[in-house]
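**Q** Below are the sequence and a predicted model; questions follow.
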Amino acid sequence: MALSRRTMVAILTAGSLSLVSVGVPALAQPTPAFSPLVASVVPGLDRAVRTGSLPGSQSVSVAVSLKLRNQSELDRLLADQAAGRAKYLTPQQFRDRFGPTQADVNRVTDYLRSRGLKVTGVSANRLAVDATGTADQLNAAFNTSLARWHDAGLGRDFTAADSTPKVPTTLSAVVSGVTGLDEHYVPQRRTAEVSGPKVGSGPGGGYTPSELRSAYGLAGLEADGSGQTLALFEYGKFDQANIDTFDHQYNLPTSPPVVKNIDGGNTDGDSAQAEVELDIEVAHAIAPKADLVVYTAPNTTSAEVDMWNALVADNVPVVSSSWGLCEYDRSLASMQAVDAVAKQAAAQGMTFFAPSGDAGAYDCERDANTQHAGDLAVDFPGSNPYVTSVGGTKLTLNTDGTRASETTWNQGGGWAGGGGQSMVFDKPLWQGGDGKRQVPDVSAAASGGEYSVYIQGAWGRNGGTSAASPLWAAYLTLINQRAGVLGKLRIGQLNPKLYALAGAAVNDVTVGDNRFYQAGAGFDMASGWGTPNGITLCDALLG
């Protein structure tokens, strides 16, 4: 079953629990009434072929997402924080005010255990309950059936529920969705295809760290990331020897990243190694003395939720992700689960960056989604209002290394900076409050080949909005360092502050398009507000 654009909304129908008449001996436990978790419907099954039922003994892991409490109060708090009228919360304060109660968690865990599932963990904020069980046990617990599927367009096999998952109606007011039963589409890295002539003086022909810092006026910040923590959200591993080669080439005073494995860490070998190494090296280029933490997990929807929850539990000031999917390829339940945690991140004063995508205004193209390849679409999680979406530009330098010009990134062949209008999230008040959320919020160099990096044993050029995202995250890390020196709070929610400035302190990008949307003065859906502007934006944000 697949949801159309018009029906992509979570509906939990109400019902009543069946009762056994008083005085009549019960021969068996009554069967509870179930309510469908419509938001957990797997997208795109109509384009796949069911190849058979999943063996009943096969083990499957899921994350059951629970609903926030006091959501209207939370929305008011977030608005007050954005306006500087309220302090940031600690993870414990957020849990106690807005997380599910322990009693609600107990109801969910008791039910899962009653169906034979093993509860493997509960997130610190109580928003997710992790469990494992056999396919037969999960089928019974969620009143569905797990099957094997093949998508010829994607060229891959996957597991998914072939009917809408359900929970007992008595839990429908607590449970928002379940992830882990849907592995049709998995997040993709947003790295560009190398194209065009060499642009910088690096060994691979891309820009060096000093050229990038010069282009965006970062010397004026007099900051290097000392005393700050920057986290990278990853689905892969890296080879420290490659990072060392990069750092030594540019005399960067860095230390090895700390690795935090979520749900056992990533087990996909080196398939995503290039992305992780790119992200680390871009972060080192901009904020070389920041403490870098690489969070890595299996590329599954349940592990994604767990990684978000781990980040907010650690209250990391700045986070960068280089992974995403177009909104058509996500179940609404998975986006709702992330949205709840993104609100917690904002309430705690965390800043989260994500790429806008590398297919211009047609984000599903890069996911090989043939049905929606020609549709206007945007990338999630960047489309979430509590995430800063980072688009792409083509950067040109003067001979002295200063910024000469920037245009929106559109290098042909379908490669361009993502941007457009969400079909899921409403436009927040700071963006106008009428219609749907628009992205990107900002941009940075992304054109294929603008970064000189050492990846998987060789020097080369790389780019994409997955390079622009850690660049912005490292830049904000420098601003947070300066905030500390001045005795001020870290930036926290960037978007409301950025939009309040109305483009006054960034490098506006006014030339080019992203295959549909045209750049122009001020905000546009090709480049957002613009690119980093060193001390100017820093002072405006801290003023």
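**A** Perfect, thanks for sending it.

**Q** From here on, just use CA atoms for contacts and neighbour counts.
**A** OK.

**Q** all helices for the stretch 201-350 of the chain, in order.
**A** Using DSSP state H, counting those that start in this stretch, the helices of the stretch 201-350 of the chain run over 209-215, 240-249, 273-286, 301-314, 332-347.

**Q** In this protein, spot the helix with the most residues.
**A** Criterion DSSP state H: the longest helix present in the chain is helix 465-485.

**Q** could you give the angle of it to helix 273-286?
**A** Here helix 465-485 runs at an angle of 30 degrees relative to helix 273-286 (axes from the mean of the first three to the mean of the last three C-alpha atoms, to 10 degrees).

**Q** so what secondary structure elements neighbour helix 465-485?
**A** strand 229-234, helix 273-286, strand 318-321, strand 351-355, strand 388-397, strand 442-445 (3 or more C-alpha pairs under 8 Å, 6 or more residues apart in numbering; DSSP states H and E).

**Q** and it, which residues are buried?
**A** Neighbour-count burial for helix 465-485 flags 465-483 (criterion: 16 or more other C-alpha atoms under 10 Å).

**Q** now the angle from it to strand 229-234?
**A** 160 degrees.

**Q** now the residue lying closest to residue 140 once chain neighbours are set aside: how far from residue 160?
**A** Among residues not flanking residue 140 along the chain, residue 115 sits closest, at 7.1 Å (C-alpha to C-alpha, 6 or more residues apart in numbering). Residue 115 is 20 Å from residue 160, where distance means C-alpha to C-alpha, to the nearest Å.

**Q** Name the residue in the two with the higher neighbour count.
**A** For residue 115 versus residue 160, neighbours defined as other C-alpha atoms under 10 Å are more numerous around residue 160 (23 against 17).

**Q** dropping in the other structure now:
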Amino acid sequence: MIFPLIPFVVVATLALSTVASPIFEYAVKHSWATTPLGWEHHGTPAPDHPIDLRIGLRQDKIDDLIDALYRVSDPFHSDYGQHLSKSEVESLVAPHPTTLSIVHEWLESHGIDLSSVSYSPAQDWLSFRIPIATAEEMLSAKYHTFRHTESDELVVRTLSYSLPKQLLAHIDVIQPTTMFDRMNKMRTNYILDTSGSSATTIDPGLTVKGPAGQDIPLSCNTTVTPYCLQLLYGTAGYVPQAADKGNKIGIAGYLEQFVNFEDLQLFFSQFRPDAERANVTVVSVDGGLNNQSVPGVEANLDCQYTEGLTYPTPNIYYTTPGTAPTINDSVTPPQRDEPYLDWLNYILSQEDIPQTYTTSYGGDEQTFPMDWAVRVCGMFAQLGARGGSVMFSSGDGGVGAGTCQTNDGTNRTLFQPVFPATCPFVTGVGATYQIAPEKGVYFSQGGFSVYFPRPAYQNMAVPPFLQKVGTTYTGLFNPAGRAVPDVSALGLGFQVVVGGAVESVGGTSASSPTFAGIVSLLNDQRIASGKPPLGFLNPMLYSIGVSGFTDILLGNNPGCNTSGFNATEGWDAVTGLGTPNFQVLKSILG
């Protein structure tokens, strides 16, 4: 079975605007009809204010890269598992020489010294610092400072930017321009548990039967620990063997979320005693910090549960700045590039990378400019082609967070899926709760992308669900879109040590590291036996992997003044394919 290429949608709105150069005729690349919801005009930056411009050049052989990704990710293909090297990926995403030539000519026409330009290893990203006035001239744009009405965060952005028509076929995206998304932590519950109690031994009088007939402490219905997850998903008793053979798991951290080492040791002492004195490796990306005086609930949750499930597998926490540093003045904040780009560019520039990743952050898909989302999605494809399995929380808004209204000026009601979970090259993870039986939890965000079409690997699983939905929500979602989530795991009642105390935390931010931990153990088994890591998971999950999941039949995800979708037999937009059975998956993939 060969999964065909998913076509990328190219955004190029050719509405003519004022000619900004005697050499080039300009056309609008991206614009917002109105100021994005939640933001308001705050001021105008000084013309000499510096801005770090980043240009994503059209990648000459991106279609070949995606085709290769599907070949190495299809368990029925002879190339399955033959992942590409860093240099092979870079050769496919490098721009055509003509692209570099015409873009260089454009930069020089605006007085930019090419010696000041920095390049990504594949030369598909250019970056340089220029005054705001120069950026406005180059992009036929007007920059302003905008304030977020809830957080007071200030950003310098434009509501519209243009490119020379001759460059539209050579440039995918330029930032910072029209990106107003505020990355969210995928966490819904934040409940202090003063008792700190947990069930770490089986009491025959207080157990329930798991999906495989295993005895699980009744307390795991509401109080989740690594022991509960090991029993429920079948990893209990499995001892990782490939820690010295290169198997690693990576956790992406943003928004000044810092993992606390003392909290990690307290967590181990209470919930995973054999892991005491183990630690997580912290890697700084673009100057990211890890302030030990400010323990982060999200960072602690992610690291305590990935390590709680995968010890002694090396865990790497990547701390990437996700918010602007100190404000310089009342109207002009310093700039940060979008942190997804910073993290992806860093990871893709490394020779030795983890095989498994989890990220507990995201935002409503419509808040990302489409050209930006498509380009970033393609970077996840690069990571998958190199053998990386990438998990993202599917979101905590049911079928839609916020106002559930479109931001295109029409204010239509629309279910809002979360990006990057909607990218077809990552695995979106929804949430369940309780264990006898597991149910889809109300906040488990699921639905259908507007930006990305349904990938071929979902063509068997998704249509039966759509038939069950029928016309109930006609017009509220895109039935032809990429469907999320792909899979699920428990996401409520996780016991997390924060600042020395145990707190009960929930959200798909708990589900994603849990599922990633299980994937890392599957990679461990394969690497230990001399096989390649799993890489991009979805083609395998939706084919030979289906039998390795417990189908979740109960629960729904209300939102947008509706009861949302229902969990049902087969794939559904609450829990995806269901929750993992490690023993079955290990047998299938061994």
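**A** Looks like it arrived, so ask away. Everything numeric here is computed off the predicted structure, so don't read it as measured data.

**Q** And the TM-score between them?
**A** TM-score for the superposed chains, counting by TM-score structural alignment, normalised by the length of the first structure: 0.84, backed by 507 aligned residues with a C-alpha RMSD of 3.4 Å.

**Q** dump the residue contacts of the residue nearest to residue 140 of the first structure.
**A** For residue 115 of the first structure, the contact set (C-alpha atoms under 8 Å, 6 or more residues apart in numbering) comprises 137, 138, 140, 141.

**Q** what does residue 309 of the first structure give?
**A** Residue 309 of the first structure neighbours (C-alpha under 8 Å, 6+ apart): 123, 124, 125, 341.

**Q** quick one: which of the contacts of residue 115 of the first structure is nearest residue 76 of the first structure?
**A** Nearest to residue 76 of the first structure among these is residue 141, at 36.4 Å by C-alpha to C-alpha.

**Q** shouldn't that closest one be in contact with residue 167?
**A** Yes. Counting by C-alpha atoms under 8 Å, residue 141 of the first structure touches residue 167, with 7.3 Å between them.

**Q** And those two? Which one has more around it.
**A** residue 167 (25 against 21).

**Q** Need the counterpart of that one in the second structure.
**A** Residue 167 of the first structure maps onto residue 163 in the second structure when the alignment is built from TM-score structural alignment.

**Q** and that match, what helix or strand is that in?
**A** Using DSSP states H and E, residue 163 of the second structure maps to strand 160-164.

**Q** Now do the SS call for the nearest residue to residue 409 of the second structure once chain neighbours are set aside.
**A** Among residues not flanking residue 409 of the second structure along the chain, residue 33 sits closest, at 5.6 Å (C-alpha to C-alpha, 6+ apart). The three-state assignment at residue 33 of the second structure reads coil, by DSSP: H, G, I helix; E, B strand; the rest coil.

**Q** tally of neighbours for residue 33 of the second structure?
**A** By other C-alpha under 10 Å, the residues close to residue 33 of the second structure number 11.

**Q** Just confirm it contacts residue 410, I think it does.
**A** No. Using C-alpha under 8 Å, residue 33 of the second structure makes no contact with residue 410, being 9.2 Å away.

**Q** returning to what we had before: distance of the residue nearest to residue 409 of the second structure from residue 406 of the second structure?
**A** Per C-alpha to C-alpha, residue 33 of the second structure is found 11 Å from residue 406 of the second structure.

**Q** try residue 149 of the second structure
**A** Distance from residue 149 of the second structure to residue 406 of the second structure, by C-alpha to C-alpha: 19 Å.

**Q** and these two? which has more neighbours close in?
**A** Ranked by neighbour count (other C-alpha under 10 Å), residue 149 of the second structure and residue 406 place residue 406 first, with 16 against 12.

**Q** Please pull up the equivalent of residue 34 of the first structure in the second structure.
**A** In the second structure, residue 34 of the first structure lands on residue 26 (TM-score structural alignment).

**Q** swap in residue 55 of the first structure?
**A** Looks like residue 55 of the first structure aligns to residue 46 there (TM-score structural alignment).

**Q** And residue 206 of the first structure, by the same measure?
**A** Match for residue 206 of the first structure (TM-score structural alignment): residue 223.

**Q** which ones among the contacts of residue 115 of the first structure are found in strands?
**A** Of the contacts of residue 115 of the first structure, none are assigned to strands by DSSP state E.

**Q** still on that earlier bit, from residue 43 of the second structure, how far out is the residue nearest to residue 409 of the second structure?
**A** 19 Å.

**Q** Repeat that for residue 422 of the second structure.
**A** Counting by C-alpha to C-alpha - residue 422 of the second structure and residue 43 of the second structure are separated by 34 Å.

**Q** Comparing those two, which shows the higher neighbour count?
**A** Of the pair residue 422 of the second structure and residue 43, residue 422 is the one with more neighbours under other C-alpha under 10 Å, namely 33 against 16.

**Q** Contacts only, for the more buried one.
**A** Residues in contact with residue 422 of the second structure (C-alpha under 8 Å, 6+ apart) are 365, 428, 448, 449, 452, 482, 483, 484.

**Q** Leaving out chain neighbours, which residue sits closest to the aligned partner of the third one in the first structure?
**A** Yep, that's residue 448 of the second structure we're talking about. Using TM-score structural alignment, the partner of residue 448 of the second structure in the first structure is residue 421. Residue nearest to residue 421 of the first structure in three dimensions, not counting chain neighbours: residue 438, with 4.5 Å by C-alpha to C-alpha, 6+ apart.

**Q** so what corresponds to that neighbour in the second structure?
**A** In the second structure, residue 438 of the first structure lands on residue 483 (TM-score structural alignment).

**Q** That match touches residue 459, doesn't it?
**A** No. Applying C-alpha under 8 Å, one finds residue 483 of the second structure not in contact with residue 459, separated by 10.2 Å.

**Q** Neighbour count: these two, which is higher?
**A** Neighbour comparison, residue 483 of the second structure and residue 459: the larger count goes to residue 483, with 30 against 12 (by other C-alpha under 10 Å).

**Q** Quick check: which element contains the more buried one?
**A** Residue-wise, residue 483 of the second structure maps onto strand 481-484 under DSSP H and E.

**Q** Identify all contacting residues around that strand.
**A** Strand 481-484 of the second structure has contacts (C-alpha under 8 Å, 6+ apart) with 394, 417, 421-424, 428-429, 445-455, 458, 462, 573, 576.

**Q** Check stretch 55-67 of the first structure too.
**A** 99-100, 126-138, 173-181, 302-303, 305-306, 337, 340.
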